[in-house]
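Enquirer: Below is the sequence, then the predicted model.
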Amino acid sequence: MEKIIAGLVQMDSGPDMNENMRMAEQYVREAAEQGAKLILFPETAEYTGADMPGHASAVPGYVSRRFSSLAKRYGVYLHCGSMTVRRHPGRPSNTSFLFGPDGETIAEYSKIHMFDVNIPGSVSYEESREICPGNEIVLADTALGLFGMSICYDIRFPEQYRLMASSGADVFLIAADFTKATGERHWEALLRTRAIENGCYVLAANQCGQKARFEAYGHSMIIAPDGEILAEADDTPQVLIAELDPEVLERTRNEIPSLENRRDDLYRVSSGNVRIYEE
């Protein structure tokens, strides 16, 4: 991994796609002016409203081309957070794209864990009715480092992150629209745990503000491999900046070699569905 200045964008995306993309450009410019070479957006940065499937985008299309052009204009690695992508009959996918400084797509990842919950008298929601899940764990091998990609609810499934770490990931890129109700209890604990147990940097960009179904939590974070929070947002739109240092990564893994000490002979998890995209 190279030494990286990373920029994290916390947005309050709404139902106006043009306004969301206008704000995205402003945030990319702000992060790039502060030296960021890797910029990460939250989940569904392009549209957050009552009809997600109805606002699914074609790829290539308006949204993907806008993000691609921003990556090229500012010469950065740009992670779009995620987009609702019109790709599967009946159900779109919730898909992240990582664009290189030349504007080309390096990697794409579709959210694999669907939030399906039914609590009688309380919450009932089946994400899988609206969104088609992905079937691959994805890493992007770039000139800056090896990035593991994930989206929101994925952070509750440690197996995914262990497979990415054991496949060589240095940094986890997490795009989210995490609710305030659960975020206040679980967000920081889950993110810091994913960093500590795998000895990886965590970049977690979250939505903020009132959405159609809930209030988003905000509190986007950049976390070091030892669990130290390097930067944290409040509950308003903003850009976070922090340095990711390969020496810190190496020192942390040497001090606590949990990846080396694991017993795969007892609890092996198949890596057959891991895909590594090369730049």
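Expert: That came through fine. Residues are numbered from 1 along each chain as shown.
Enquirer: Please make it C-alpha for all contacts and neighbour counts, starting now.
Expert: Will do.
Enquirer: so residue 139 touches residue 277, yeah?
Expert: Yes: counting by C-alpha atoms under 8 Å, residue 139 sits close enough to residue 277 to count as a contact (6.1 Å).
Enquirer: can you list residues touching both of the two?
Expert: Both residue 139 and residue 277 are contacted by residue 107, under the criterion C-alpha atoms under 8 Å, 6 or more residues apart in numbering.
Enquirer: Give me the more crowded residue out of those two.
Expert: A count of neighbours by other C-alpha atoms under 10 Å puts residue 139 above the other of residue 139 and residue 277, at 28 against 15.
Enquirer: quick one: that one is in a strand?
Expert: Yes: Residue 139 forms part of a strand when assessed by DSSP: H, G, I helix; E, B strand; the rest coil.
Enquirer: if I pick it, what's in contact with it?
Expert: When contacts are counted by C-alpha under 8 Å, 6+ apart, residue 139 touches 107, 146, 147, 148, 149, 164, 169, 274, 275, 276, 277.
Enquirer: Just these: which are in strands?
Expert: Taking DSSP state E, the ones among those that sit in strands are 107, 146, 147, 148, 149, 274, 275, 276, 277.
Enquirer: From the contact counts, what lies against the strand or helix carrying residue 109?
Expert: Assigned by DSSP states H and E, residue 109 falls within strand 105-110. In terms of contacts (3 or more C-alpha pairs under 8 Å, 6 or more residues apart in numbering; DSSP states H and E), strand 105-110 is packed against strand 93-99, strand 137-141, strand 274-278.
Enquirer: Residue 213: which of those strands is closest?
Expert: Closest approach to residue 213 among the helices and strands packed on strand 105-110 (C-alpha to C-alpha): strand 93-99, 17.3 Å.
Enquirer: rewinding a little: could you identify the buried members of the ones in strands among the contacts of residue 139?
Expert: Buried members of the ones in strands among the contacts of residue 139, counted by 16 or more other C-alpha atoms under 10 Å: 107, 146, 147, 148, 149, 274, 275, 276.
Enquirer: Format the residues you listed as JSON lines; extra columns: distance to residue 78.
Expert: Below are those laid out as JSON lines (distance: C-alpha to C-alpha, whole Å):
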{"residue": "107", "distance to residue 78": "11"}
{"residue": "146", "distance to residue 78": "14"}
{"residue": "147", "distance to residue 78": "12"}
{"residue": "148", "distance to residue 78": "14"}
{"residue": "149", "distance to residue 78": "13"}
{"residue": "274", "distance to residue 78": "22"}
{"residue": "275", "distance to residue 78": "19"}
{"residue": "276", "distance to residue 78": "17"}
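Enquirer: where along the stretch 151-279 of the chain do the helices fall?
Expert: Under the criterion DSSP state H, counting those that start in this stretch, the stretch 151-279 of the chain contains helices at 158-166, 180-182, 188-198, 246-255, 258-261, 264-267.
Enquirer: take the one below as the second:
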Amino acid sequence: MTDAPAPPLIALVEMTSGIDPDANLRTMDRALGAAAAAGATMAFFPEMSVLLDRDRTRSAAHIGTEGDSSWVPALQAMAQARGLWIHSGSMPFLSDDGSRRINRSHVIAADGTVVAAYDKIHMFDVSLPSGESWSESSSYAGGESLVVVGTPIGMLGLSICYDLRFPELYRALVERGAEVIAIPAAFTVSTGEAHWHVLQRARAIENGCHVVAAAQAGTHADGRSTYGHSLAVGPWGEILGESTASGVAGDTYARLVLAPIDGAATARARQSIPIDRSRANRRLIL
């Protein structure tokens, strides 16, 4: 009797991205080197990994259409050099007609091929009790398509940050075959302290999925602060890995969280609590 192969290992890369894309890309490359050395199969970056800048006038100098940008080719080259699959977290681009920005994730295979892209659907338009106010929709257009893609860690459903608050999105991803959900984020400190862990674990439990959430953390060059606590959550709701670093600053910071992604755990969770079967059998009383 032979031992079962070990489940694939992922690396969540927690960052304190800044306003210089070249500096952020150098940090990402160093983190990928560390992830490869640790035996990871796939690395996940946070939302706005390559550029995090709330000053829309200043950031405009760096943001163009994807076709005119060097960022994705740079990550493709890193994937090839390190032999790793990469989830980019997300990056800002202009729509093809140049009228709006889009917040886009990419999944890149170890040979450098871009196998999927996803545009954030839900815009973060809020006024928080902390006094913070955010209006993403004033500059960004929301995406319209759900994306699930095959990877070495299973069928991966894509989402970004504020999407986390919309459980119907994750139900739809699971119905399309998702076994693992990526939720790269740049959560504010106040919302992170209140909701980050419970929402990540809820999405994992209610869908019988692994959730992998690489996060921005610390004090950024544009003046904002983000919550961090990058998480990998198992389909039973257990935390498989978490970053607890705090007080970090600067665009050279990156911290790895390593976690196994065991497909058998997904099957066990879904067999133990057969939500799909119960949903199919339910009778609604209106």
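Expert: Received it, and whenever you're ready, just let me know what you need. Fair warning: this is a prediction, and the values are worked out from it, not measured in the lab.
Enquirer: Can you give me the TM-score here?
Expert: Here the superposed chains carry a TM-score of 0.89, computed using TM-score structural alignment, normalised by the length of the first structure; 266 aligned residues with a C-alpha RMSD of 2.0 Å.
Enquirer: on that earlier part again, quickly compare the helices and strands packed on strand 105-110 of the first structure and say which is most buried.
Expert: Greatest average neighbour count among those goes to strand 93-99 (a mean of 25), per mean count of other C-alpha atoms under 10 Å.
Enquirer: which other helices and strands contact that one?
Expert: Short answer (3+ C-alpha pairs under 8 Å, 6+ apart): strand 93-99 of the first structure packs on helix 62-74, strand 77-79, strand 83-85, strand 105-110.
Enquirer: Distance to residue 222 of the first structure added to the ones you listed, as a markdown table?
Expert: A markdown table is the format used below for those (distance: least, C-alpha to C-alpha, whole Å):
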| stretch | distance to residue 222 of the first structure |
| --- | --- |
| helix 62-74 | 21 |
| strand 77-79 | 15 |
| strand 83-85 | 22 |
| strand 105-110 | 21 |
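Enquirer: among these, which is nearest residue 181 of the first structure?
Expert: strand 83-85 (23.5 Å).
Enquirer: and the closest one, which stretch of the second structure?
Expert: Using TM-score structural alignment, the residues of the second structure aligned to strand 83-85 of the first structure are 91-93.
Enquirer: For that stretch, give me the average deviation versus the first structure.
Expert: Compared with the first structure after the fit, stretch 91-93 of the second structure shows a mean deviation of 0.6 Å (mean C-alpha distance after the TM-score superposition for the first structure).
Enquirer: Need the residues that contact that stretch.
Expert: Identification of contacts with stretch 91-93 of the second structure by C-alpha under 8 Å, 6+ apart yields 47-51, 63-66, 101-105.
Enquirer: Out of those, which end up buried?
Expert: Judged by 16+ other C-alpha under 10 Å, buried ones among the contacts of stretch 91-93 of the second structure: 47-51, 63-66, 101-105.
Enquirer: what residues are up against the corresponding residue of the second structure for residue 6 of the first structure?
Expert: Aligned counterpart of residue 6 of the first structure in the second structure: residue 10 (TM-score structural alignment). Neighbouring residues of residue 10 of the second structure by C-alpha under 8 Å, 6+ apart: 40, 41, 42, 43, 44, 258, 259, 260, 261.
Enquirer: Let's see if you can find the most crowded of those.
Expert: In terms of neighbour count, residue 44 stands highest of the contacts of residue 10 of the second structure at 29 neighbours, by other C-alpha under 10 Å.
Enquirer: gap between whichever residue in the first structure pairs up with it and residue 57 of the first structure?
Expert: Matched by TM-score structural alignment, residue 44 of the second structure corresponds to residue 40 in the first structure. Residue 40 of the first structure sits 19 Å away from residue 57 of the first structure, going by C-alpha to C-alpha, to the nearest Å.
Enquirer: so which of the ones in strands among the contacts of residue 139 of the first structure would you say is closest to residue 11 of the first structure?
Expert: For those, the nearest to residue 11 of the first structure is residue 149 (18.9 Å; C-alpha to C-alpha).
Enquirer: The closest one is in contact with residue 172, isn't it?
Expert: Yes: Residue 149 of the first structure lies in contact with residue 172 (C-alpha under 8 Å); the separation is 6.1 Å.
Enquirer: List the contacts of residue 79 of the second structure.
Expert: Under the criterion of C-alpha under 8 Å, 6+ apart, the contact list for residue 79 of the second structure reads 85, 86, 108, 109, 110, 111, 112.
Enquirer: no, scratch that, I was asking about residue 177 of the second structure
Expert: Taking C-alpha under 8 Å, 6+ apart, one finds 148, 155 in contact with residue 177 of the second structure.
Enquirer: aligned partner of it in the first structure?
Expert: In the first structure, residue 177 of the second structure lines up with residue 168, judged by TM-score structural alignment.
Enquirer: how much space is there between its match and residue 136 of the first structure?
Expert: Taken as C-alpha to C-alpha, the span from residue 168 of the first structure to residue 136 of the first structure is 16 Å.
Enquirer: again, but for residue 51 of the first structure
Expert: For residue 51 of the first structure, the distance to residue 136 of the first structure - C-alpha to C-alpha - is 26 Å.
Enquirer: what about those two, which has more around it?
Expert: Taking other C-alpha under 10 Å, residue 51 of the first structure and residue 136 do not tie; residue 136 has more neighbours (17 against 12).
Enquirer: I'd say that one and residue 107 touch.
Expert: No: taking C-alpha under 8 Å as the definition, residue 136 of the first structure is not a contact partner of residue 107, at 11.8 Å.
Enquirer: which position in the first structure aligns with residue 239 of the second structure?
Expert: Aligned counterpart of residue 239 of the second structure in the first structure: residue 229 (TM-score structural alignment).
Enquirer: count of neighbours near the closest residue in space to that match that isn't next to it in sequence?
Expert: Excluding the flanking residues, the one nearest residue 229 of the first structure by C-alpha to C-alpha, 6 or more residues apart in numbering is residue 223, at 4.5 Å. For residue 223 of the first structure, the number of neighbouring residues by other C-alpha under 10 Å comes to 27.
Enquirer: what do you get for residue 263 of the first structure?
Expert: Neighbourhood size, residue 263 of the first structure [other C-alpha under 10 Å]: 10.
Enquirer: Now for it: which residues touch it?
Expert: No contacts exist for residue 263 of the first structure under C-alpha under 8 Å, 6+ apart.
Enquirer: Can you tell me how far it is from residue 82 of the first structure?
Expert: Distance, residue 263 of the first structure to residue 82 of the first structure, by C-alpha to C-alpha: 34 Å.
Enquirer: what's the first-to-last distance across stretch 174-181 of the first structure?
Expert: 19 Å.
Enquirer: All good on my end, thank you.
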